[in-house]
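**Student:** Pasting a predicted model and its sequence here:
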Amino acid sequence: MNILFITTAFPEDLNGHSNIYVDLMNEFKRNGHSVYVITARERRYKKPTEYINVDGLNILKVRTGNVHKTNFIEKGIATILIEYQYIRAINKYFNEVKFDLIIYATPPINFVKVIKFLKIRDKAKTYLLLKDIFPQNAVDLGIIKKNGILYKYYRKKEIELYKISDYIGCMSPKNVEYVIQHNSYLDPKRVEVCPNSIKISKYEIVDESLKAEIRKKYQLPVNSKIFVYGGNLGKPQGIDFLLDIIMANSKREDVFFLIVGSGTEYKRVEKFINENKIENAKIYPYMKQKEYNNLLKGCDAGLVFLDKRFTIPNFPSRILSYMEVGLPIIAATDKNTDLKDIIREGNFGFWCESGDLESFNKIIDLIIKDDELRKTMGFNARRYLEENYSVEDTYKIIMHHFNE
């Protein structure tokens, strides 16, 4: 089959960089499909539209505005224009290619015209990977008003996207439940769990000497328990609570907070650590996936944060990297995500509500005092990953609809 993946989140540089979408497209390629990707090349890179082949993936990078890690106004304008930019690029570069299956992921939700165009042109089947429930998430964070002009515009786009999708793959059972409950026009048989997943690497047991070597390389303390947060630093993460945690534990010598990532709140976190002269916290900018995974091997627990105001059940993909190297997870989120239920089911970490500093600090103390518990939960995390979040399984979930 000719597969087209429409996204804005394919890495600009695939050398050492990967994500859930790169792994999934490589899995399609491994199974004998011809894979095409159309992705955004954001204005910040100062490069033109380009069509390249990388390790058998045909990638069309379309010059667009900045759609990630920017302010809401710039992001809004860029996502409105992106449909027209993609259609123009498809006509120029993919005019001779007939696609059998179109896969696309949110965010953004502004792909309706592109998908309609290809469904009519190629009579292709369509599969939505729903990673973001917008515009409700923006309402939850107070960015836009419920029933305001912007909400109505984006809600209309969301409904159109769902209607044009032959199947909708959601990140978790709560996501499926939410989508069906709030979109009664959908046939429930078209909505299913299709979780975030990765190509899982061989498990490496990290002994104390290797851990010490990694910590020395990154100038991290050898004798402290290191709690790592890796990923986006933006409004959805509720960064205020992360800063509260760092400040509340700033005098401790047995705790160290390591932050790795990028986003609109990066400078704020960096400034907070520097201005308060916090010695048991360090922030690094976004790393290549291979280097980041190696760094994680020197840590003791992985952190997940989500804003407590969310009414939609988010499910952060960053847990997969933690689980791959066998780290237990500490999640501080809203009450609506089923991440907390899955962590408990797999017994691979702890959950508390975002903002509950007392509960979070009790979890930190438990991780520090009980090495056996930490190691057992880390082992459970790796096992749960292998059993539930392998890219091979995600491929099968999608393709069983089209192999009949």
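**Tutor:** Perfect, thanks for sending it.
**Student:** going forward, measure contacts and count neighbours with C-alpha atoms only.
**Tutor:** Noted.
**Student:** mind listing the helices for the stretch 201-350 of the chain?
**Tutor:** 208-217, 239-248, 266-275, 289-296, 319-324, 339-346 (DSSP state H, counting those that start in this stretch).
**Student:** highest average neighbour count across the ones you listed?
**Tutor:** Highest mean neighbour count among the helices of the stretch 201-350 of the chain (mean count of other CA atoms under 10 Å): helix 319-324, with a mean of 24.
**Student:** rewinding a little: JSON lines please, covering the helices of the stretch 201-350 of the chain and showing distance to Val112.
**Tutor:** Below are those laid out as JSON lines (distance: least, CA to CA, whole Å):
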{"stretch": "helix 208-217", "distance to Val112": "46"}
{"stretch": "helix 239-248", "distance to Val112": "32"}
{"stretch": "helix 266-275", "distance to Val112": "32"}
{"stretch": "helix 289-296", "distance to Val112": "31"}
{"stretch": "helix 319-324", "distance to Val112": "30"}
{"stretch": "helix 339-346", "distance to Val112": "29"}
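**Student:** Which one, of those helices, ends up nearest to Ile363?
**Tutor:** Among the helices of the stretch 201-350 of the chain, the nearest to Ile363 by CA to CA is helix 239-248 (11.8 Å).
**Student:** Okay, angle between that closest one and helix 266-275 too, please.
**Tutor:** Inter-element angle recorded for helix 239-248 and helix 266-275: 10 degrees (by axes from the mean of the first three to the mean of the last three CA atoms, to 10 degrees).
**Student:** Off-centre distance for helix 239-248?
**Tutor:** Distance of helix 239-248 from its chain centroid, counting by CA atoms, centre = their mean, to the nearest Å, is 22 Å.
**Student:** Relative to Pro188, which of the helices of the stretch 201-350 of the chain is closest?
**Tutor:** Closest of those to Pro188 is helix 339-346, at 22.1 Å (criterion: CA to CA).
**Student:** Got another one to weigh against that:
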Amino acid sequence: MRLALIADTFPPLRTSGAVQLRDLSREFVRQRHLVTVILPSADLAEPWSLEDMEGVQVLRLKAPKTKDIDYVRRTIGEFLMPFAMLRQLRKSPLADVKWDGVLWYAPSIFHGPLASALKKASSCKGYLIIRDIFPEWAVDMGLMGRGVPYRFFAAVARYQYSVADVIGVQAPGNLAYFDRWTKGPGRRLEVLQNWLADAPHAGCSVSLAATPLAGRKVLVYAGNMGVAQGMGILLDLAERLRARRDVGFLFVGRGSDAKRLAADAQARCLDNVVFRDEIHPDEIPGLYAQCHVGLVALDPRHKTHNIPGKFLTYMRSGLPVLANINAGNDLAGMIRQEEVGRVSEDGSVNTLLRMAEELLDGVDADLERRNRCRDLFKRLFSVETAVQQIVSALGGEGKTGQ
């Protein structure tokens, strides 16, 4: 199939979404499909830029800036983004390409107009990959009320849903949210698990042997540190475990809360905590090879279901998890059923402390746990399965682009 993949994140960005889309596009190519990733770029001097990345065609289109700016300017930029991209696309060598399928990745919720235009021009199906349900999660978090801004974002999101023929959500618990959407003719709703490609151990620029955590059992958090994660409880846990000289905490990444968390740890004099800046995704296996437990945190105010990309990276590396997440999240049942760690849903540091000690004290004894983690990754989160599922939904079984 010849596929257009619309997104607003891709390498050289290092976000979990960028890594996911890199792995997905590579796998499309491996399975002999032709894929073009279509991205906005505020840095281009020309209307468009076309490059080849390991067989993946990457088309960057000049569009307003949407990253690292205030919320008002970001909203305006994202609203204008698909229209700017469509205008620049018409100037590019791919203006007249006919696609066999269009897929797009949310976030952002603003890709609907571009996806609609490509679908109509090619008379093909569209697959919307939803990794978070915005603006609902922002309301849950108390970041937004149900006033005018909410109604605006909700209308944009509904339009995006209306463009899709197939929607893939990341957890069964999110299916109910789209009950009304499924009543439209020809619509299909399904669970599309998060995915990640297998990765070799390629070394890591972070060496724990050169830190105060040398020789300790290390609980690691690698990824975004923002308001949606609710990571304060992890520092509370580190404070409770400060007396255990055999235990340490490593936080690697960036985000809106990263500097605040590091300053908080310093203010508490937590000598069992180390912060490091974001590293290249290819270094993650080398980082985890030095660690013992992976940390997952989601703010308890969330009401939607989320299986974070970092959970997949832990499973891929055979790291059991210690998770503090919102009550009822599908991830809790998965962790318990698959016996790949401990999970707290009550937001209590006392519960998390008990579970952390159980996990740490048994981390060397339960040698099969690492195998269970890896088996779960291969069974549910392989990128091969994700590509096959998307191609099937778009009606392309057995059809390649070669």
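**Tutor:** In hand now; what should we look at? Fair warning: this is a prediction, and the values are worked out from it, not measured in the lab.
**Student:** Which one, of the helices of the stretch 201-350 of the first structure, ends up nearest to Lys92 of the first structure?
**Tutor:** Nearest to Lys92 of the first structure among those is helix 289-296; the distance by CA to CA comes to 32.5 Å.
**Student:** and the closest one, which stretch of the second structure?
**Tutor:** Helix 289-296 of the first structure corresponds to residues 281-288 in the second structure, going by TM-score structural alignment.
**Student:** What lies in contact with that stretch?
**Tutor:** Applying CA atoms under 8 Å, 6 or more residues apart in numbering, the external contacts of stretch 281-288 of the second structure come out as 14, 19, 199-207, 220, 313-314, 317, 319.
**Student:** How are the strands of the stretch 101-250 of the second structure distributed by residue range?
**Tutor:** Along the stretch 101-250 of the second structure, counting by DSSP state E, counting those that start in this stretch, strands occupy 101-106, 125-130, 166-169, 188-191, 217-222, 247-252.
**Student:** TSV for the ones you listed, including mean neighbour count?
**Tutor:** What follows is the strands of the stretch 101-250 of the second structure, written out as TSV (neighbours: other CA atoms under 10 Å):
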stretch	mean neighbour count
strand 101-106	23
strand 125-130	24
strand 166-169	25
strand 188-191	17
strand 217-222	24
strand 247-252	22
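**Student:** Dump those into TSV; add distance to Asp282 of the second structure as well.
**Tutor:** Rendered in TSV, the data for the strands of the stretch 101-250 of the second structure read as follows (distance: least, CA to CA, whole Å):
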stretch	distance to Asp282 of the second structure
strand 101-106	22
strand 125-130	24
strand 166-169	26
strand 188-191	27
strand 217-222	13
strand 247-252	14
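**Student:** Of all those, which one is nearest Leu86 of the second structure?
**Tutor:** Leu86 of the second structure sits nearest to strand 101-106 of all the strands of the stretch 101-250 of the second structure, at 14.1 Å, using CA to CA.
**Student:** Average offset of the closest one relative to the first structure?
**Tutor:** Strand 101-106 of the second structure differs from its equivalent in the first structure by a mean of 0.7 Å after superposition (mean CA distance after the TM-score superposition for the first structure).
**Student:** Now do the same for the residue of the first structure positioned farthest from its centre: helix, strand or coil?
**Tutor:** Distance from the C-alpha centroid of the first structure peaks at Glu96, with 32.9 Å (CA atoms, centre = their mean). The three-state label given to Glu96 of the first structure by DSSP: H, G, I helix; E, B strand; the rest coil is coil.
**Student:** roughly how far apart are it and Asp122 of the first structure?
**Tutor:** Counting by CA to CA, to the nearest Å, the separation of Glu96 of the first structure from Asp122 of the first structure is 11 Å.
**Student:** which residues does the closest residue to Pro108 of the first structure other than its chain neighbours contact?
**Tutor:** In space, and not counting its chain neighbours, Pro108 of the first structure is closest to Thr79: 6.8 Å by CA to CA, 6 or more residues apart in numbering. Applying CA under 8 Å, 6+ apart, we find Thr79 of the first structure in contact with 65, 67, 108, 110.
**Student:** one more time with 10 Å, if that's ok
**Tutor:** Contacts for Thr79 of the first structure were tallied using CA atoms under 10 Å, 6 or more residues apart in numbering; they are 8, 64-68, 107-111.
**Student:** Nearest to Val193 of the first structure, out of the helices of the stretch 201-350 of the first structure?
**Tutor:** helix 339-346 (13.6 Å).
**Student:** how big's the offset between the closest one and the second structure?
**Tutor:** Once the two models are superposed, helix 339-346 of the first structure sits on average 0.9 Å from its counterpart in the second structure (mean CA distance after the TM-score superposition for the first structure).
**Student:** so that helix corresponds to what in the second structure?
**Tutor:** Under TM-score structural alignment, the match for helix 339-346 of the first structure in the second structure covers residues 331-338.
**Student:** mind checking how far that stretch is from the chain centre?
**Tutor:** Between the mean C-alpha location of stretch 331-338 of the second structure and the chain-wide mean there is a distance of 19 Å, by CA atoms, centre = their mean.
**Student:** try stretch 220-232 of the second structure
**Tutor:** The chain centre lies 13 Å from the centre of stretch 220-232 of the second structure; the measure is CA atoms, centre = their mean.
**Student:** Would you mind giving the residues in the first structure matched to that stretch?
**Tutor:** Matched against the first structure by TM-score structural alignment, stretch 220-232 of the second structure falls on residues 228-240.
**Student:** Can you report how many residues lie near Tyr177 of the second structure?
**Tutor:** By the criterion of other CA atoms under 10 Å, Tyr177 of the second structure has 12 neighbours.
**Student:** Counterpart of Phe379 of the first structure over in the second structure?
**Tutor:** By TM-score structural alignment, Phe379 of the first structure lines up with Asn371 in the second structure.
**Student:** Just the element for its match, please.
**Tutor:** Per DSSP states H and E: Asn371 of the second structure is located in helix 368-380.
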